[in-house]
Every structure is written in C-alpha cells, then in structure tokens.
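Trainee: with the input below, show me the fold.
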Amino acid sequence: MDTLVLILDLVGTFVFALSGATLGVRRRLDIFGVLVLSFIAATAGGITRDLLIGATPPAALSDWRYPVTSLAAGIVTFFRAPLIEKLHHPVRMFDAMGLALFAVAGTQKALEYGISPPMAAAMGMLTGIGGGVARDVLLAQVPLVLRAELYAVAALVGALVVALGHWLALPALPCALVGAGLCFGLRMMAVTYGWHLPVALQSGGDGEPPGPLT
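Mentor: Model (predicted):
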C-alpha cells in the first residue's frame, strides 16, 4: 500500500510540475521562476494534506524524490517547451492527470492515517486542487478551481471512489485506478464540452451591469 501511494504521488508530482512549468514558460519566467513554479504546483497540495493528517514532516520536504521529480519536470519543460506545447492543451491535460493521481493518492494516504472515509475523500480533493491553487496565486490569476469546468468536483468524485472502496473492503489498486480514471475522464470531458457548475447572474437577468458594492 505504501508503494502504491508513493508511485501515485511521484507520477502526480511529475505531471503537476509539468503543468506549473509550462505556465511559467508561457509567462516568460526565467529558469529559477519556472523551477519554483514547478515545485509549488507539484507539492503544495501534498504538503497541506500531510500537515492536516499529522504526517509530519511532509513527504515533499523529507523525501528527496519529490523535489528531484518536480525540478526534473521543470528543467525538461524549460529546455523542451516547444515539444511540450505540441501536445493538445498541454497545461489542462497535465493538470487533469495530476488532479486525478493526487486525488486518489491523497485519499489513500489519509485512510492509512486513520482518517474516516468521508474526510479522507475531502483530503484527497484538497491534495488534488492545492498545487493548482498555489500555482495560480503566484501567477496573479484567479485559481482554476474557482473558474474551471468541474475541477474540484472531478477530484472529489475520484476521491470518493477510493474512500467507498476502502469502506467496502475492496482491493485498493483497482479502486485507485477506477477513481483516477473517472476523475481524469470527467475533467477532460468537462474541458471538451464546457460542463461547469451554475454561475450566479451578475445583473439579475435584466441586462444591466451590476452596481458598486457597498
């Protein structure tokens, strides 16, 4: 089980680091800025999860494989940005992959630390969205989780599959694969077809712009 969580975490770290580094390259950051962004995007969610469940010091800070993995992804992206950009919607694809992997890995690790299945699913969702939120805040833009098509919801669905599987005493690996696949598929379908949660009307439906806040 520890090996499964480690593999999911490291693969998720790599792909989330790719998404952060790709955005850094697009914003014309220097190599230091790209590496910082890749590290933050890849580890912020996991660090937050570990602190909340009492897994201290966080794995991303105590295990050399996490920073090496994220920095390697940043270096690859910095020097091979044109190759990365040839992929269709590279940032969103890498982000969806990282979201799926971190959601299931975060849930599984929380369960190992004795967290109840519902709260473990919440920890999984937090693991998935934390890195993207930190990345977007550093780039001075509204976090993707607050404006994208079914972002946190997709992470929560994948996390709930793992939590439910644990509650039903089902094998962990199939549940993790199903949860990750469902999260990734739902996220990419939402991107493709524009699925999103309801958004409040700004003008009350009368066509007039909203007035100033008081």
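Trainee: please count neighbours and contacts with C-alpha atoms only from this point.
Mentor: Will do.
Trainee: next, the buried residues of stretch 39-53.
Mentor: 39-50, 53 (16 or more other CA atoms under 10 Å).
Trainee: what does stretch 172-187 give?
Mentor: Using 16+ other CA under 10 Å, the residues of stretch 172-187 that count as buried are 175-177, 179-187.
Trainee: ok, Leu177 to Cys183 distance?
Mentor: Using CA to CA, to the nearest Å, one gets 10 Å for the distance from Leu177 to Cys183.
Trainee: likewise for Gly33?
Mentor: 30 Å.
Trainee: and if you look at Pro90?
Mentor: Relative to Cys183, Pro90 is positioned 17 Å away (CA to CA).
Trainee: picking up where we left off before, now, which of the buried residues of stretch 172-187 sits nearest Thr107?
Mentor: Nearest to Thr107 among the buried residues of stretch 172-187, counting by CA to CA, is Ala176 at 9.3 Å.
Trainee: for the chain, which helix is longest?
Mentor: What stands out as the longest helix in the chain, according to DSSP state H, is helix 2-26.
Trainee: in it, which residues are buried?
Mentor: For helix 2-26, a neighbour-count test (16+ other CA under 10 Å) marks 5-6, 8-25 as buried.
Trainee: alongside the first, I'd like the structure of this one:
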Amino acid sequence: MFQDFFTPSVQHGLDVAGIFVFAISGALLAVRKNFDVFGIAVLATVTSVGGGLFRDLVIGAVPPAAFTDLAYFVTPLVAATLVYFLHPEVTRINRAVSTFDAAGLGLFCVTGTVKAYEYGLGLTASATLGLATAVGGGVLRDVLANEVPSLLRWDRDLYAVPAMVGAGMVALCLRYDALNPLTSGLAVITAFSLRMLAMHFHWRAPRAWNRRSATPDEA
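Mentor: Here you go, the predicted structure:
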C-alpha cells in the first residue's frame, strides 16, 4: 500500500519540504552566530542535506540525490536568502530555530525510514537510518557552529527520542501494511509534537545511574 502513496514525486516533495525547514533552522542559527552571507548559505545547506547524504551513501543510492537533483541544491539557497533578508528579531531567533528544526526532524524521520526500506533494508535498519536522516544535519550544523550537538548534551531537551518514535511508527506501519497519508502525517506530527513538548517541559534523558562528579563543569 505504501508504494501507492510514496511515489517518487511524493517522496521528492516531502524531501524538499524537509530540506527547506531544516535549511531555515541552519540559516537562523548562522544569523544568531553572526555569520556572513556565505556562512549562512553553507550552514543552511549542510543542515538540510547532511542527514540525507549520509542515508543515501549507506543504502547505495549513489550519486546521492543532493548531487543529482537541482531542487536539493536550490532549496537551501532560497531558504538562506529568505532568512538573510527576513530573519526575525534577535530575541526571537532561538525559538524559530527550534521550531523549524523540530519540523525537519518530523519530516526526515519519516522519509528517511521509507527510502531505506525501499532500498531493501529491514525494518529495524530502516528506522535507524530514518533517525540518522533526521538528526544528521542538525549534528553537522552544531559542529560547524562550534556547539556541542544537542544530540549529545545531557542538559538539552530530548532531541533524538522524538525522531526515534516517528521512525518507529513508520516501521510498524510498514510491518502491518498500514502506511498511508494519514499514518505518515501522524508520524510526522508525533515526532514534531514530542520535540516541541520536550522543549516546553524540558524533558531530558537520564544520565548514568548514581553518577557523581566533583568537577562542577561535568556535573
């Protein structure tokens, strides 16, 4: 059933949508970091195509779509241009970055899982690559912006878990032949909502059991 919905044109459209929202988040972070116009474009591009590039290399979809489809190249530049001229006030940038990043997280955990499955991977491997697709660009963005990736920081709200839930929902739908526009949209919304709720209520993953440290910086 999912083949009827995830046609190449639908997959392409969802990928471009995910690229756009992730590019917005990368460009906004570049503005917050006071990057120049070239830095804004680079961070937007890396954030938006980094996870998908990794996915395509792993599943053998070479050359990766980021190098063969003009839309994958132009979309981040359009997003970077919009942010360059129309970015919100500095006090609102952080919230905007987080919101667009959560939207990209939701979209890419779904499209990444589906594409990996279409290339013959099992359900667990497909969900894992869906997670990597969702978080890979954000990790590269943070590294280039000289920040510890949110994925690895104990003092940051849940980041990977919402993508894991979304990718897991897609895998279950594939297992029971129930993937359709409704369930796919539900997976996107669930991942997005979990990320937004985690930021609002400051949900965080636990650290090592009974961990103690005498060093304040590591507490």
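Trainee: ok, back up a step: beyond the longest helix of structure 1, next helix or strand please.
Mentor: From helix 2-26 of structure 1 onward toward the C-terminus, using DSSP states H and E, the following helix or strand is helix 31-53.
Trainee: what stretch of structure 2 does that next one fall on?
Mentor: With TM-score structural alignment applied, helix 31-53 of structure 1 matches the range 37-59 in structure 2.
Trainee: how about stretch 122-138 of structure 1?
Mentor: Aligned using TM-score structural alignment, stretch 122-138 of structure 1 spans residues 128-144 in structure 2.
Trainee: next one: stretch 183-190 of structure 1
Mentor: For stretch 183-190 of structure 1, the aligned range in structure 2 is residues 191-198, judged by TM-score structural alignment.
Trainee: tell me the average deviation of the matching stretch from structure 1 after fitting.
Mentor: Once the two are superposed, stretch 191-198 of structure 2 sits an average of 0.4 Å from its aligned residues in structure 1 (mean CA distance after the TM-score superposition for structure 1).
Trainee: now the buried residues of stretch 39-53 of structure 1 as TSV including distance to Phe94 of structure 1?
Mentor: Rendered in TSV, the data for those read as follows (distance: CA to CA, whole Å):
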residue	distance to Phe94 of structure 1
Phe39	14
Ile40	15
Ala41	11
Ala42	11
Thr43	15
Ala44	16
Gly45	15
Gly46	17
Ile47	20
Thr48	21
Arg49	21
Asp50	23
Ile53	26
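Trainee: pick the one among those closest to Gly130 of structure 1.
Mentor: Of the buried residues of stretch 39-53 of structure 1, the one sitting nearest to Gly130 of structure 1 (CA to CA) turns out to be Gly45, at 3.9 Å.
Trainee: hmm, the closest one is touching Leu126, no?
Mentor: Yes: assessed by CA atoms under 8 Å, Gly45 of structure 1 is found in contact with Leu126 at 6.3 Å.
Trainee: how about Gly26 of structure 2, what does it touch?
Mentor: 40, 43-48, 97, 138, 141 (CA atoms under 8 Å, 6 or more residues apart in numbering).
Trainee: what's the match for it in structure 1?
Mentor: Here Gly26 of structure 2 is matched to Gly20 in structure 1, going by TM-score structural alignment.
Trainee: report how many residues lie close to the residue nearest to that match when sequence neighbours are not counted.
Mentor: Residue nearest to Gly20 of structure 1 in three dimensions, not counting chain neighbours: Ser38, with 4.6 Å by CA to CA, 6 or more residues apart in numbering. Using other CA atoms under 10 Å, Ser38 of structure 1 is surrounded by 34 other residues.
Trainee: hey, where'd the helices end up in structure 1?
Mentor: When assigned using DSSP H, the helices of structure 1 occupy the ranges 2-26, 31-53, 59-62, 65-79, 81-85, 90-112, 117-138, 144-147, 152-167, 172-193.
Trainee: could those helices go into JSON lines alongside distance to Gly205 of structure 1?
Mentor: Formatted as JSON lines, the entries for the helices of structure 1 read as follows, by distance: least, CA to CA, whole Å:
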{"stretch": "helix 2-26", "distance to Gly205 of structure 1": "36"}
{"stretch": "helix 31-53", "distance to Gly205 of structure 1": "38"}
{"stretch": "helix 59-62", "distance to Gly205 of structure 1": "47"}
{"stretch": "helix 65-79", "distance to Gly205 of structure 1": "45"}
{"stretch": "helix 81-85", "distance to Gly205 of structure 1": "40"}
{"stretch": "helix 90-112", "distance to Gly205 of structure 1": "32"}
{"stretch": "helix 117-138", "distance to Gly205 of structure 1": "31"}
{"stretch": "helix 144-147", "distance to Gly205 of structure 1": "21"}
{"stretch": "helix 152-167", "distance to Gly205 of structure 1": "27"}
{"stretch": "helix 172-193", "distance to Gly205 of structure 1": "25"}
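Trainee: for Gly204 of structure 1, find the nearest of those helices.
Mentor: Taking CA to CA as the criterion, helix 144-147 is the member of those that comes nearest to Gly204 of structure 1, at 20.0 Å.
Trainee: I'd guessed Gly168 of structure 2 sits against Leu129; true?
Mentor: No: taking CA under 8 Å as the definition, Gly168 of structure 2 is not a contact partner of Leu129, at 10.9 Å.
Trainee: which of those two has more neighbours?
Mentor: Neighbour comparison, Gly168 of structure 2 and Leu129: the larger count goes to Leu129, with 32 against 23 (by other CA under 10 Å).
Trainee: what's the spacing between that one and Gly112 of structure 2?
Mentor: 6 Å.
Trainee: and for these two, which residues touch both?
Mentor: If you check Leu129 of structure 2 and Gly112 against CA under 8 Å, 6+ apart, the residues they both contact are Arg55.
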